[in-house]
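S.K.: Build me a model:
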Amino acid sequence: MLQVPFIRENKEEVLAGLAKRNFKDAVAIIEDVIATDELKRSTQAKLDKVLAESNSLNKEIGLLFKSGEVQKANILKEKSGKLKISAKELQEEFNQAEQKLLNLLYTIPNVPNKIVPAGSSEDDNITVFEAGEKPELHSGALPHWELAKKYNLIDFELGNKITGAGFPVYRGKGARLQRALINYFLDKNTAAGYEETQVPHLVNEASGMGTGQLPDKEGQMYHVTIDDLYLIPTGEVPMTNIFRGDLLKEDDFPICLTGYTPCFRREAGSYGAHVRGLNRLHQFDKVEIVRIEHPDKSAEALNGMVTHVKEILGELKLPYRILNLCGGDLGFTSTLTYDFEVFSTGQDRWLEISSVSNFETFQANRLKLRYKNAEGKSTLAHTLNGSSLALPRVLAAILENYQTPEGIKIPDVLIPYTGFDMIS
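M.R.: Okay, here's the model as predicted:
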């Protein structure tokens, strides 16, 4: 959530950033924010004046009663009663203005970083890095959903029977490979200094609001209505909310967490061939990395996270590229995001497998996550996160890119985790 003083002092910069996002009605909403904030502040000033006058009058009434001047005291009591009514009305006006201002701020996305390219869709994203060679597959090579069926690795029909489409069942070596990837990712992250955490898979509304999933993506989250809880769409939500409402010290930075969680997304409106197999699921596994950073260090931290994910993909020997997301494709809460995509040779297309993002103070403002700086002033921290990594499409790319006429080879780095080097 943007801070109102920032909006007031940097109005043109905010509008330019929202234009880069193609955010509709930006001018009207920003003008409404400024006007509502002015109303809130003027109402607060009037309320403070009335309360001060009421307190002074109450003291005077007490003195009059003490001195026996009952008649004068009763006259002032009548005036005091009117002031109380006025104070109540002003408090209601203030509360309404404050709630309206909050509701307006919840609709405004983060301002993109200056290096975010303009654009309206994923077609306008800019490739900033590419590595790895696309393998030459043998004649008769298959997409991963056919390989999963051929080698009895993943049963999509059984998942549909048990739950519905988008809830696959991993079996045998498919389940073992999935577990191997989870353990490998966690080991890589902890070796890099991230503390492993196990977090709840359901969160309350305050947690969803804190990281920006609510109210922006309410329709995409599974809602357990009877308990008013939400299934997590990503491990970022519970891990970042560990620090909701905290006041940190400067020497607490950096805070680096990693964790494995299943993730749940309704993905309403996702249809077509591009969502076949593991390409788009309602339940999937992911290993996440989260950082809480000093504002002066968050840009450097983002670059470090990008380098870390590059190292993992390099060890898996998968062809991949990194995209700087344009304004129109940028997530609601992010100021700068780098997407990682692996090349799926069996499908002849790129698949997104990780987003590494810096939110700067946007989430921290919602979370009320602050630290005391050297001058003792309470200041908003910066938050960052990234997939390290999302499993379904990594698994799909391994199956497709490592397939041979004899079977599917296992990447060398995963063999100690799987206990086998070939699926046949």
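S.K.: contacts, neighbours, all on C-alpha from now
M.R.: OK.
S.K.: Can you classify Y371 by secondary structure?
M.R.: strand (DSSP: H, G, I helix; E, B strand; the rest coil).
S.K.: Can you point out the helix or strand that includes the nearest residue to it once chain neighbours are set aside?
M.R.: For Y371, ignoring the flanking residues on the chain, the nearest one in space by CA to CA, 6 or more residues apart in numbering is L248 at 4.2 Å. Assessed by DSSP states H and E, L248 sits inside strand 247-249.
S.K.: burial measure for K20, as a count.
M.R.: Applying other CA atoms under 10 Å, we find 21 residues neighbouring K20.
S.K.: One more, so I can put them side by side:
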Amino acid sequence: MGSPASAPPLTHSSVIAAHELIKPHIHLTPVLTSTTLSTLASTPQSPEALKGTEYEGQEPAKPKMRLFFKCENYQKVGAFKARGAFHAIARLGDEQLQRGVVTHSSGNHAQALALAARTRGIPAHIVMPSISTPSKIAATRSYGANVIFSGSTSQEREAVVAEVMSRTGATLVPPYDHPNIILGQGTLALEMEAQVEGILGRDAGLGVDGRRGLDAIVAPCGGGGMLSGIATALSGTGTAVFGAEPSFQGADDARRGLAAGTRVTSVRSLTVADGLRTPVGAIPWSVISDPGKVRAVYAVSERQIKAALRLVLERMKVVIEPSAAVGLAAVLFDEGFRRVVEREGGEEGWNVGVVFSGGNTTVEAIGRLFAATGEEGEEKGVLRREGERDAENVAR
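M.R.: Alright, predicted model coming up:
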């Protein structure tokens, strides 16, 4: 895509311009609400849930939240990645378009770039590890891409990409570490703001009081393209931006990097949130590490991710992948975030946007995820919170 220096600056106005470029090619994904999940989020955790944390022995937070879910699982290719891919290709020159594009990916970016390339009628070369999921290989090919297999390490993938570029002259379109990708992903925040304001304006029961729509957005963080894009889109608007990551096997590299004051460049994790196993890229890090743009990044356990996913499946009747449940898990279970909402939202509470980043999973994968016994502990706990709150209301 050329040097990042030649791309538009990472500003709110650049995200608006990116949105104008890609609107003809993407879906305006819906924003959904759930009274049940808003009630659960507004119910204090049990003291037992805080054991082993820095908040053990303290009174649980009592935040008030109204949740709004941006459903990028309904985006083209089933994930937000379509936004960045379409914007990246829209920024290419005629000569670059003729030579085509190349990337290495085993997931949503592979499919997104393949679709964007087909839409523009240009070649797409997608380097995928030979161990990639067959359904993802088939989906990428279905969009007309030339799939080339490689080893599973980053060095092996990059070597194949270099060979393709040398042979074809194709332009590399990285999955997250480029301003054009970041600006494209940030367009979902622009839509979400307007959609939530529309919902609040129509539904007095959600608290129409003349305030702006969203107080905060919580989004998953893997390579950081989406989180940095959202932060760029909302910079200076007054809406707080938070990230969420899995903690399993050190997948919370952004959180750890912020604590250490330096970017973590390597992650080796087999978290169920497989879309978030990537370390934050250098350019996304420049945004995420700015406390004026991203307030904090929180980490959640595998059990908490599964509990949040189960709630979305069973209560909202919405199919998402595990990575997409990480933001909701932080809202429900991270006591640090919940205390921020309690302290700053007060009696009025916060309108909190939660990004469902994608829905590329299968019935078989979901079945395997919940096949083991004893995986309902976190969900039972959060439902018990709902029941206890109802009992308190009756007693009053």
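S.K.: Now the TM-score, please.
M.R.: Aligned and superposed, the two chains score 0.26 in TM-score terms (TM-score structural alignment, normalised by the length of the second structure); 183 aligned residues with a CA RMSD of 7.4 Å.
S.K.: related to what we said a few turns ago, please report the distance of the residue nearest to Y371 of the first structure from I292 of the first structure.
M.R.: The spacing between L248 of the first structure and I292 of the first structure, counted by CA to CA, to the nearest Å, is 10 Å.
S.K.: D339 of the first structure too?
M.R.: D339 of the first structure sits 20 Å away from I292 of the first structure, going by CA to CA.
S.K.: More neighbours: which of these two?
M.R.: I292 (24 against 21).
S.K.: Am I right that the more buried one sits in a helix?
M.R.: No: with three-state DSSP as the criterion, I292 of the first structure is located in strand rather than a helix.
S.K.: I'd say it and L384 touch.
M.R.: Yes: using CA atoms under 8 Å, I292 of the first structure is in contact with L384, at 6.5 Å.
S.K.: Which parts of the first structure are helices?
M.R.: 4-9, 11-20, 26-66, 70-106, 144-150, 156-162, 172-191, 205-211, 236-241, 298-316, 362-367, 391-401, 415-418 (DSSP state H).
S.K.: can you put these in CSV and add distance to S355 of the first structure?
M.R.: Output for the helices of the first structure, formatted as CSV (distance: least, CA to CA, whole Å):
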stretch, distance to S355 of the first structure
helix 4-9, 27
helix 11-20, 20
helix 26-66, 26
helix 70-106, 23
helix 144-150, 22
helix 156-162, 26
helix 172-191, 15
helix 205-211, 15
helix 236-241, 12
helix 298-316, 9
helix 362-367, 16
helix 391-401, 13
helix 415-418, 25
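S.K.: Specify the stretch among those helices that is closest to I126 of the first structure.
M.R.: Closest to I126 of the first structure of the helices of the first structure, according to CA to CA: helix 11-20, at 14.6 Å.
S.K.: what's the closest one packed up against?
M.R.: helix 26-66 (3 or more CA pairs under 8 Å, 6 or more residues apart in numbering; DSSP states H and E).
S.K.: and F6 of the first structure, how many neighbours?
M.R.: 11.
S.K.: hmm, I was thinking of I199 of the second structure
M.R.: 17.
S.K.: the strands in the stretch 1-150 of the second structure, which residues?
M.R.: Assigned by DSSP state E, counting those that start in this stretch, the strands in the stretch 1-150 of the second structure fall at 31-33, 65-71, 101-104, 124-129, 146-150.
S.K.: so which of those strands gets nearest E158 of the second structure?
M.R.: Using CA to CA, the nearest of the strands of the stretch 1-150 of the second structure to E158 of the second structure is strand 101-104, at 7.3 Å.
S.K.: re earlier: return the set of buried residues in the strand holding L248 of the first structure.
M.R.: Neighbour-count burial for strand 247-249 of the first structure, counted by 16 or more other CA atoms under 10 Å, picks out 247-248.
S.K.: for it, packing partners?
M.R.: Applying 3+ CA pairs under 8 Å, 6+ apart, we find strand 247-249 of the first structure packed against strand 370-372.
S.K.: Let's have the strands of the stretch 1-150 of the second structure in JSON lines, adding mean neighbour count.
M.R.: Shown next, in JSON lines, are these (neighbours: other CA atoms under 10 Å):
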{"stretch": "strand 31-33", "mean neighbour count": "18"}
{"stretch": "strand 65-71", "mean neighbour count": "25"}
{"stretch": "strand 101-104", "mean neighbour count": "27"}
{"stretch": "strand 124-129", "mean neighbour count": "26"}
{"stretch": "strand 146-150", "mean neighbour count": "18"}
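S.K.: can the ones you listed go into CSV with extra columns for distance to L369 of the second structure?
M.R.: Below are the strands of the stretch 1-150 of the second structure laid out as CSV (distance: least, CA to CA, whole Å):
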stretch, distance to L369 of the second structure
strand 31-33, 25
strand 65-71, 21
strand 101-104, 27
strand 124-129, 23
strand 146-150, 27
